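Asker: Fold the stuff below for me.
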Amino acid sequence: MRSLRRGGPDFDSNAKFLMVFVAVLAAIVAGKLVYLQVFEASNLSKQAEAMRTNTVTIQAKRGTIYDRNGNVLAMSQDCTTIYCNPNEVQAGSIEEAAKILAEDTGGDESDFLSILTQDTTFAYLKRKVDNSVADQVKEDLAKANISGVYYLSDVRRVYPYGSVGSQVLGIVGTDGDGLTGLELYYNDILKGTDGEMIFETGSGGTPIAGETAQTKDAKDGTDIVISLDIDIQKVAEETITQGVKDYSADSGSVMVTDPTTGEILAACSTPMFDVTDTSTIEDGATSLKLVSSSFEPGSIFKLLTMAIGIDNGLITPDSTFDVPAKVQVGSDWVGDDDNRSYEMNMSVREILRRSSNAGTALVAQQVIGADTFASGIEKFGIGSKTGIDFPGEVAGIVKTREHYDNASLGAMSFGQSLAIPLVQMVKAVDSIADDGTLTTPHFLVKKGGETVEWKSAGTSVSKETADQVTDMMRTVVQEGTATAAQVDGYDVAGKTGTGEQAGETGSYIENSYVSSLIGFANADDPKVLVYVGLNGTPYLATSSAAPLFSTIMSAALSDLGVEPTSGTSS
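Answerer: Model (predicted):
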């Protein structure tokens, strides 16, 4: 009988295979360990650290916003955020803790109960409360021997003048970033750099409130001074709000500037909102229609048409024309508001005084011409963004010369067949007030204590032209369509505008106008320019925008200490 032998060819083969497999596996494991320990060590360490920690942002204090007179319009105030570790709150103390929190912070007891009973190690109880309120909570919880509630230093935005200027200032979100208005436009300047607090976390990755935390301090933002005068702003807001009601308008807008610098002293459009309570904001309330919406400017545009004609040596204020009752503009016939049926001999001054559509169209079509007109309105900046430091500016819809049709020149000459944000008219008429010098409408005056320079945007017309147009604007206020715009004792230069509004079909809506008035005072040495516009009103400018203009202009002149030129109205 043969004895059994261990091994053999099959055994040897299997053993060798097993040895190779083990060796390869060992090499793979060793390689993986080398890779993890050498190449991935840093990343793995970071991942492990991230699993053990959680970061809470500490908001920086945003820079303070001041008006031109040093009044604080928006500032960041120290406050406290209250949070808890529900697992540390004793079961028998939860209801009492909720009651104390509700009584001290003004919240709802049931809301605090639901937070305090959450299955987590970190939960916010109340964010951004007054420090005095937080101190009271801390004292009352301590008296009740309740633990598990903690406090984090925080900041919030406050507005000493309440809702006044809300539209211009804008909204700051809960994350500390500006969302609208100047808070958005200058967010990078105002925001600063947030800090952070790093908490140890539990097995679920949630921060363990009350454990040792590492804190990186926040760096505060930069203060800015803006051109608003809060007293003029208040009058502008109140006046246009009441005006929209009194004259059955869809909305209204106001802008007040210093025409020699372009600084905006007041600006608003309806509807407005209250930045101290942003729970309900109407559509469009956060934007300035003067900047973000385009309208047909109407007869205030006649100022630019006549300025172009004078500046090119084609007309003077005393040039006269036989103006028929109606003038053909493309396929339409254009007449005046007085519905006269006869021809009149009018000077350019009289055309502006009466605000004659027929006279303006005649001068534009027969004397100025399309090339000169197109070049002239381009010099005024019509159809281009003004560069105003406010979000949402649009350029408007203005035909370039190559796209003019038979009606373009005549219609555009008196403010139809083009749509622009009315800040463009403010910039253009600012230049007439300032001897033809174009300035950029703007809010920012200083940042971090340093004055911000706004360079001239060029020249629209000569000083001689600007003076002649100004003198005709005086006549409009003294004897023409803008008599209701007079301010007792002051020399006011102005022009009314009543622009028809086009409907969705493209045709004009009956008895729906953009009624406006733009003007400045004193005419010889302007310190204030005011634009007032009512959108979608059935009232002509002479009986609606003009008296609103007078109210706002009077308040601005008085507030700025501008001396009257006489003891009676001009």
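
Asker: C-alpha from now on. contacts and neighbour counts both.
Answerer: Fine.

Asker: residues contacting the nearest residue to Val348 once chain neighbours are set aside?
Answerer: Leaving aside its sequence neighbours, Val348 sits nearest to Pro317 (Cα to Cα, 6 or more residues apart in numbering; 4.9 Å). By Cα atoms under 8 Å, 6 or more residues apart in numbering, the contact list for Pro317 reads 310, 347-349, 468-469, 472.

Asker: Let me know the closest of those to Gly92.
Answerer: Val469 (82.0 Å; Cα to Cα).

Asker: quick one, strands of the stretch 301-450 of the chain?
Answerer: 320-323, 327-329, 332-334, 344-347, 437-438, 444-447, 450-451 (DSSP state E, counting those that start in this stretch).

Asker: Of the contacts of Pro317, which is the nearest to Arg401?
Answerer: Ile310 (20.2 Å).

Asker: Quick one: neighbours of the closest one, just the number.
Answerer: 23 (other Cα atoms under 10 Å).

Asker: I'd like the distance between Thr180 and Ala236.
Answerer: 20 Å (Cα to Cα, to the nearest Å).

Asker: Would you do the same for the sequence below? I want to compare the two.
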Amino acid sequence: MVETSINDKIRKKLKRRAIAISFVMAVLVIAVISRISYIQIVKADWLVEQAAFVWNKNSVLSPERGMILDRNKARLAYNAKAYTIIAHPRLIEDHVNTARKLAPVINMSEQRVYELITRDAYQVELGPGGRKISEELLNKVQELELVGISSIDETVRFYPNSAFASHIIGFNNAQEDGVTGIELLYQNELKGQTGKISYITDGRRREIPAGVKSYEPAQNGSDIVLTIDQNIQHFVERALDNAIEIYNPKNVTAIVADPQTGEILALANRPHYNLNYITMEDSKKIYQNLAISQFEPGSTFKIITLAAAIEENLVSLDDRVVDNGYINVPGGTIRTWNRIGFGEISILEAFERSSNVAFVKMGLNELGQERLFDYINRFGFGSQTGIELPNEMKGNIFSNRRLYPIEVATTSFGQGIAVTPLQQIQAVSAIANGGNLLKPTIIKEVSRKEGDKEIVIKQHQPTIVDTVISKNTAEIMKEAMESVVSNGSGQRARIEGYRIAGKTGTAQKVGPDGRYIDNKHIVSFIGFAPVENPRLIIYVAVDEPNATDSYGSTVTAPIFKEIMQDSLHYLGIKATENREQAINRNLVDVELYKGKYVAETLNQIDKKSLNVKLIGNGNYIVNQSVPAGEQVPEGTTLYLLTGGSDGNINPAANLVPDFHGMSKSEVFELLFLLEMDFLVEGNGYVINQSQEAGQMYDNSEPIHILFSSYSKPVLNQSLDE
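Answerer: Purely as a prediction, here's the structure:
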């Protein structure tokens, strides 16, 4: 009986428990069903979106930036492989030791590396030192075998020739956007267009095979083919480096162009900068492209005045003009550079000797303001040329108003106005090509690759802006400019066997007070060759050369010659006459000048088309570099040693001359005349001398003179990686 009672109690307890469990289960089932119903009905759209987010992935496809190439398709800028060092802070065991080992390799401070690798992050980029590094540097990092340090693959803009053509090419910032030069101006063409890809992944976000839903490929950037010839650019860069070494100027600029097409074949400045290692803290002045910046042209501008006067039938090269050393015009007195003038000379001689007085008469009295400035504007001055380079200046020509006579007068010989080197190249090219003002260009073509095919998007064609002078005037101007090189101030630009046309320029710089500074000049030379069929035109300007004789004739003409000679040989343009023919064209008899009065001698020599260089400041000729009775070509420089009537040399004649830029024959002539002991080394032109120019000659030891022989290496084409 008792046992039955116990069993009943157990059964009742189990029943209650079963009911409770059933209730709980029912509640749970109802809750699950309710939740499922809520998720499937209420949250259905949200779930589909979340699933799509997990399954469907979109990735941006980055295009490859286009290359910058020279006219022969040599690479000047392209994207190369690079690597960025990254750290995984949570995996690094010894942060202090890791920072100590890694910092010197990636050129960062140990403290900065430590700060980066101790951050609370999964991954940290170690920049700037570890950003976009070379494979060589990556190998050095990997050799450290540091736990938690790895790398990711990237690309970096690479300039295979470093500072080469830096003011043309320009450079990019860290975001691959152009900052200067072609990289900036052609940013849209170079960067290309991004693409995208959509694909399906599994729950672990792994791509499912054949799961691509859509694909829009990236369109790589276009290639920019420049008109620059890498080899001619190399000749220019080398010549400017030599000029920096010899003259230590403030800056130098040079342009080489084809006067028949307007194509720029080379353009360079000093100072310049290494495109692979840009320091943004550097002065912005280093990025200034001097070739399209403005400054006073000086006597090279006389080319425009003379061309205008000839075109208007106001003068001929045989007309006579008197230069007594100065001319008074309303507003001031203008002097010829030598202060004493040249007496009665022809217009051609005035051009050869760069007579300011003659050109004031031509510009102010003959042409007048209206016609002079009409030609100045037609030749392209006062307006941008439109070349494909950023920040081109337009120059500073007087505004359209009635000018004072002094303003017209100074403009006629290139003073008081500002122009750019490129404008001068454009203007003088019109003389070289027969009268057509061409739009200069630095872009040969824009192209892109589609598979194995190359599609040319844009191609340069010569563009005639205006016909500024007749062919007849152009031929007369060629004759005049050739005579400057053969007989006048441009003789140091002569190249054996070639007909060279040119004009020198020496412009005083203006000080802060607005006055011209006597000892600060910008010297220049512009010329083209061969005269019979001009293929090259070159402009060179040197700002504040450190030289005893700072003139276009002494400083820039030899630089022009070096670039022109190398370029003519490279292009295969052969000389038209040999040395013997050149020497025998026009020979002059040298007379005995020893013992004569200096002024009398200068008048005699002036009639013989010889150049004179006086040594010392005596009143009588004590000795001469070429003996009496010898014959020399017209334009030969004759050195005359001066002193007293007793035959003793003037003390100033014992000063050491500035031999820089002279040929070996010129140096020998001068040293023998001065009876100075010397030792020579090398061939070519003088680049260094042991006794400083302008100092008293020390006869206790010989003057050691170093010559440099300029070879003509040609750069190799860039190799593919």
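
Asker: Can you calculate the TM-score here?
Answerer: After superposition, the two chains reach a TM-score (TM-score structural alignment, normalised by the length of structure 1) of 0.80; 505 aligned residues with a Cα RMSD of 3.4 Å.

Asker: Looking only at neighbour counts, state which of Thr180 and Ala236 of structure 1 leads.
Answerer: Using other Cα under 10 Å as the criterion, Thr180 of structure 1 and Ala236 rank with Ala236 on top: 31 against 23.

Asker: What sits closest to that one if chain neighbours are left out?
Answerer: Ile552 (6.0 Å).

Asker: what's the counterpart of that neighbour in structure 2?
Answerer: Using TM-score structural alignment, the equivalent of Ile552 of structure 1 in structure 2 is Ile563.

Asker: Thr64 of structure 1 now?
Answerer: The equivalent of Thr64 of structure 1 in structure 2 is Met67 (alignment by TM-score structural alignment).

Asker: and that match, how far is that from Ile182 of structure 2?
Answerer: 11 Å.

Asker: in a helix, that's where Ile264 of structure 2 is, yeah?
Answerer: No - using DSSP: H, G, I helix; E, B strand; the rest coil, the secondary structure at Ile264 of structure 2 is strand, not a helix.

Asker: For the nearest residue to it once chain neighbours are set aside, give its distance to Gly643 of structure 2.
Answerer: Excluding its sequence neighbours, the residue lying closest to Ile264 of structure 2 (Cα to Cα, 6+ apart) is Ala257, at 4.2 Å. Ala257 of structure 2 is 47 Å from Gly643 of structure 2, where distance means Cα to Cα.

Asker: what's the average distance of the helix or strand harbouring Ser76 of structure 1 to structure 2?
Answerer: Per DSSP states H and E, Ser76 of structure 1 falls inside strand 72-84. Once the two are superposed, strand 72-84 of structure 1 sits an average of 2.1 Å from its aligned residues in structure 2 (mean Cα distance after the TM-score superposition for structure 1).

Asker: Buried residues in that strand, which are they?
Answerer: 72-77, 79-84 (16 or more other Cα atoms under 10 Å).

Asker: would you turn the strands of the stretch 301-450 of structure 1 into JSON lines with distance to Gly195 of structure 1?
Answerer: JSON lines is the format used below for the strands of the stretch 301-450 of structure 1 (distance: least, Cα to Cα, whole Å):
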{"stretch": "strand 320-323", "distance to Gly195 of structure 1": "71"}
{"stretch": "strand 327-329", "distance to Gly195 of structure 1": "65"}
{"stretch": "strand 332-334", "distance to Gly195 of structure 1": "65"}
{"stretch": "strand 344-347", "distance to Gly195 of structure 1": "68"}
{"stretch": "strand 437-438", "distance to Gly195 of structure 1": "43"}
{"stretch": "strand 444-447", "distance to Gly195 of structure 1": "23"}
{"stretch": "strand 450-451", "distance to Gly195 of structure 1": "26"}
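
Asker: Quick check: which of those strands is nearest to Gly499 of structure 1?
Answerer: That would be strand 332-334 among the strands of the stretch 301-450 of structure 1, by Cα to Cα, at 13.4 Å.

Asker: what's that closest one in contact with?
Answerer: With Cα under 8 Å, 6+ apart, strand 332-334 of structure 1 has contacts from 326-328, 357-358.
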